[in-house]
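A.B. asks: have a look at this fold, sequence not included:
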């Protein structure tokens, strides 16, 4: 039976408005399907246009964003690729997890993912491995998802000391394809505490089942998860049991590699 480790009180971080605004602009441009002008950015983020323009100019000078000289619209720049590559390629934990993803994907015919749980409890895909099956679930490295979404979200809740009332608020904000009843989801979270893995059947995406196992830091904190996703028709009882056991073994080995 898994235990829930006490959560350390987070260190107080003094806000730095200019930094927060710059990050908000980068995220907005990353999410936008088209270039944005100063007014559109300022309106979306509730910023003063002159302040927005000043931040944009700094980001352009640092090559994190680019501006079209004719339209005066902004997009993410090549400097962002350099930053992302440095995270993924310099002997990172994701790189060390890749062999485990490849073994899971090839052995069970699923899409295997290595996912980071950030300090803010958002979920970011760090690594992916596809099987040779003709049907594949598509997602990209760097994709970010809602805090409590899918199977990893159940593990986040299981390893959290947050009261159920707080978890309910986050649960209600999730964009489910087929929303489970909160009482059912709560029971699945409790089950995840007991069995050491979690599963989402057809809730996040209809016809898709997602299984996740925790990767823990030495402190006991949930730092990452191993995730397997495939057609729900694959996931009969024997298949699910075998997959969960194999993934737990891989996750245990990865947990021993974590640094904090």
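C.D. replies: Sure, I can see it. Everything quoted here is computed from the prediction, not taken from an experiment.
A.B. asks: contacts and neighbour counts: CA atoms only from here.
C.D. replies: Fine.
A.B. asks: which SS class is residue 200?
C.D. replies: strand (DSSP: H, G, I helix; E, B strand; the rest coil).
A.B. asks: how about residue 229?
C.D. replies: Classified using three-state DSSP, residue 229 is strand.
A.B. asks: and it, how close does it get to residue 199?
C.D. replies: From residue 229 over to residue 199 the distance is 10 Å, taken as C-alpha to C-alpha, to the nearest Å.
A.B. asks: do a quick rundown of the strands in the stretch 151-260 of the chain.
C.D. replies: With strands called from DSSP state E, counting those that start in this stretch, the stretch 151-260 of the chain shows them at 198-201, 208-216, 222-231.
A.B. asks: before we move on, the earlier item: shared neighbours of residue 229 and residue 199, anything?
C.D. replies: Residues within reach of residue 229 and of residue 199 at once, by C-alpha atoms under 8 Å, 6 or more residues apart in numbering, are 209, 210, 211.
A.B. asks: need the contact list for the last one.
C.D. replies: Residues counted as contacts of residue 211 (C-alpha under 8 Å, 6+ apart) are 151, 152, 197, 198, 199, 200, 227, 228, 229, 244.
A.B. asks: what's the closest of these to residue 176?
C.D. replies: residue 200 (11.0 Å; C-alpha to C-alpha).
A.B. asks: next, count neighbours for the spatially closest residue to residue 243 that is not a sequence neighbour.
C.D. replies: Nearest residue to residue 243, sequence neighbours excluded (C-alpha to C-alpha, 6 or more residues apart in numbering): residue 108, at 7.1 Å. Residue crowding around residue 108 was assessed by other C-alpha atoms under 10 Å; the count is 19.
A.B. asks: ok, now the one 3 residues further on?
C.D. replies: Other residues within reach of residue 111 by the criterion other C-alpha under 10 Å amount to 27.
A.B. asks: repeat that for residue 234.
C.D. replies: So residue 234, with other C-alpha under 10 Å, has 16 neighbours.
A.B. asks: what do you get for residue 189?
C.D. replies: Residue 189 sits with 22 neighbouring residues when counted by other C-alpha under 10 Å.
A.B. asks: was I right about it contacting residue 155?
C.D. replies: Yes: using C-alpha atoms under 8 Å, residue 189 is in contact with residue 155, at 6.8 Å.
A.B. asks: second one coming, line it up with the first:
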């Protein structure tokens, strides 16, 4: 998004996190969102000064102020329960499959927002920064969401055009991959979004504004293993939608 201010996006990520959790310490918040201690402290200090967040003296934990919590502006009850249910399942999936898992939400007409992620314990692994955003048409997630939503060729083309691909890809190939994703139930990005990283994605049934992803290093799996991982991701997405 042109003109997007990173600190504002990070502040909303903090607010969303606190809306979905019990009071948290500064270190808990920083670890969950991938923020450094100094940045996290400054963000929380600003949010406290603005009255959106309160710091409870016992344990020095932060929570939403009563006004923000009662307004419910950052909450979607069904979505919150789904995310809460998925977090431990994503962690087990990431460990069992040796991948980095992500849960993405359609945040606007143009953007996706990372609402949860889980990493394996591998020494060399892919890290996702909590709260990050990417173009709606980007990556395997963009393909999977297009396959699930079937918005029409013109809209798929609009989403595709807004992406800065690290590895060139023709729209005809992208559109064909969306069609494959619609049949298979999962999409694959073979390093077009981030060179050297392959990502699979499966939209959550009945909630096509949410999508799960699994990222791994290119060349680390056979074609059969990639297919098996995609099918496992579809099963996880079905659990989320159930």
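C.D. replies: Yes, it's here. Note that the coordinates shown come from a computational prediction; the quantities given were computed from them, not determined experimentally.
A.B. asks: re the thing from before, a markdown table for the shared contacts of residue 229 and residue 199 of structure 1, including distance to residue 250 of structure 1?
C.D. replies: Formatted as a markdown table, those follow (distance: C-alpha to C-alpha, whole Å):
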| residue | distance to residue 250 of structure 1 |
| --- | --- |
| 209 | 20 |
| 210 | 17 |
| 211 | 14 |
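A.B. asks: and these, which is closest to residue 63 of structure 1?
C.D. replies: residue 210 (37.8 Å).
A.B. asks: out of the strands of the stretch 151-260 of structure 1, which comes closest to residue 101 of structure 1?
C.D. replies: Nearest of those (C-alpha to C-alpha): strand 222-231, 7.9 Å.
A.B. asks: can you pull out the helices in structure 2?
C.D. replies: Per DSSP state H, structure 2 has helices spanning 6-19, 26-33, 37-49, 66-71, 77-97, 139-149, 153-161, 171-184, 223-241. These are given in chain order.
A.B. asks: what's the most buried one of these?
C.D. replies: Mean neighbour count (mean count of other C-alpha atoms under 10 Å) peaks for helix 139-149 among those, with a mean of 28.
A.B. asks: if we look at it, which residues are touching it?
C.D. replies: So helix 139-149 of structure 2 is contacted by 104, 135-137, 156, 174, 177-179, 181-182, 185-189, 192-193, 199-203, 208-213 (C-alpha under 8 Å, 6+ apart).
A.B. asks: redo that, cut-off 6 Å
C.D. replies: The contact list for helix 139-149 of structure 2 (C-alpha atoms under 6 Å, 6 or more residues apart in numbering) reads 136, 178, 182, 187, 188, 189, 193, 199, 200, 201, 202, 203.
A.B. asks: out of those, which is nearest to residue 64 of structure 2?
C.D. replies: Nearest member of the contacts of helix 139-149 of structure 2 to residue 64 of structure 2, counting by C-alpha to C-alpha, is residue 136, at 29.1 Å.
A.B. asks: so who does the closest one touch?
C.D. replies: Counted by C-alpha under 6 Å, 6+ apart, residue 136 of structure 2 has contacts 110, 111, 112, 142.
A.B. asks: in TSV: these, plus distance to residue 79 of structure 2.
C.D. replies: Converted to TSV, the contacts of residue 136 of structure 2 look like this (distance: C-alpha to C-alpha, whole Å):
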residue	distance to residue 79 of structure 2
110	20
111	18
112	15
142	20
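A.B. asks: highest neighbour count among those?
C.D. replies: For these, the largest number of neighbours (other C-alpha under 10 Å) sits with residue 142, at 30 neighbours.
A.B. asks: relative to residue 117 of structure 1, how far out is the aligned residue in structure 1 for it?
C.D. replies: When structure 1 is aligned by TM-score structural alignment, the residue opposite residue 142 of structure 2 is residue 153. The spacing between residue 153 of structure 1 and residue 117 of structure 1, counted by C-alpha to C-alpha, is 9 Å.
A.B. asks: first to last residue in stretch 107-122 of structure 2, what's the distance?
C.D. replies: First-to-last residue span, stretch 107-122 of structure 2, C-alpha to C-alpha: 31 Å.
A.B. asks: what residues sit buried inside that stretch?
C.D. replies: 107, 110, 111, 112, 113, 114, 115, 116, 117, 118, 119, 120 (16 or more other C-alpha atoms under 10 Å).
A.B. asks: for stretch 227-238 of structure 1, buried residues please.
C.D. replies: Buried residues in stretch 227-238 of structure 1, counting neighbours by 16+ other C-alpha under 10 Å, are found at 227, 228, 229, 230, 231, 234, 235.
A.B. asks: now the first one: how far from residue 163 of structure 1?
C.D. replies: Pointing back at residue 227 of structure 1 there. For residue 227 of structure 1, the distance to residue 163 of structure 1 equals 26 Å [C-alpha to C-alpha].
A.B. asks: where does stretch 91-100 of structure 2 end up in structure 1?
C.D. replies: With TM-score structural alignment as the criterion, stretch 91-100 of structure 2 aligns to 102-111.
A.B. asks: which other residues reach the matching stretch?
C.D. replies: With contact meaning C-alpha under 6 Å, 6+ apart, stretch 102-111 of structure 1 is reached by 112, 129, 130, 131, 228, 229, 230.
A.B. asks: identify the residue of structure 2 aligned to the fourth one.
C.D. replies: Using TM-score structural alignment as the criterion, residue 131 of structure 1 maps onto residue 120 of structure 2.
A.B. asks: need the contact list for that match.
C.D. replies: By C-alpha under 6 Å, 6+ apart, the residues touching residue 120 of structure 2 are 94, 95, 98, 99.
A.B. asks: could you export these as a markdown table, including distance to residue 235 of structure 2?
C.D. replies: Listed next are those as a markdown table, based on distance: C-alpha to C-alpha, whole Å:
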| residue | distance to residue 235 of structure 2 |
| --- | --- |
| 94 | 14 |
| 95 | 16 |
| 98 | 17 |
| 99 | 16 |
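A.B. asks: which pair in those residues spans the largest distance?
C.D. replies: 95 and 99, at 7.0 Å, using C-alpha to C-alpha across those.
A.B. asks: ok, the residue nearest to the spatial centre of structure 2 to residue 133 of structure 2 distance?
C.D. replies: Per C-alpha atoms, centre = their mean, the C-alpha nearest to the average position across structure 2 is that of residue 114, at 2.5 Å. As judged by C-alpha to C-alpha, residue 114 of structure 2 and residue 133 of structure 2 stand 6 Å apart.
A.B. asks: next one: residue 216 of structure 2
C.D. replies: 19 Å.
A.B. asks: likewise for residue 242 of structure 2?
C.D. replies: For residue 242 of structure 2 relative to residue 133 of structure 2 (C-alpha to C-alpha), the value is 26 Å.
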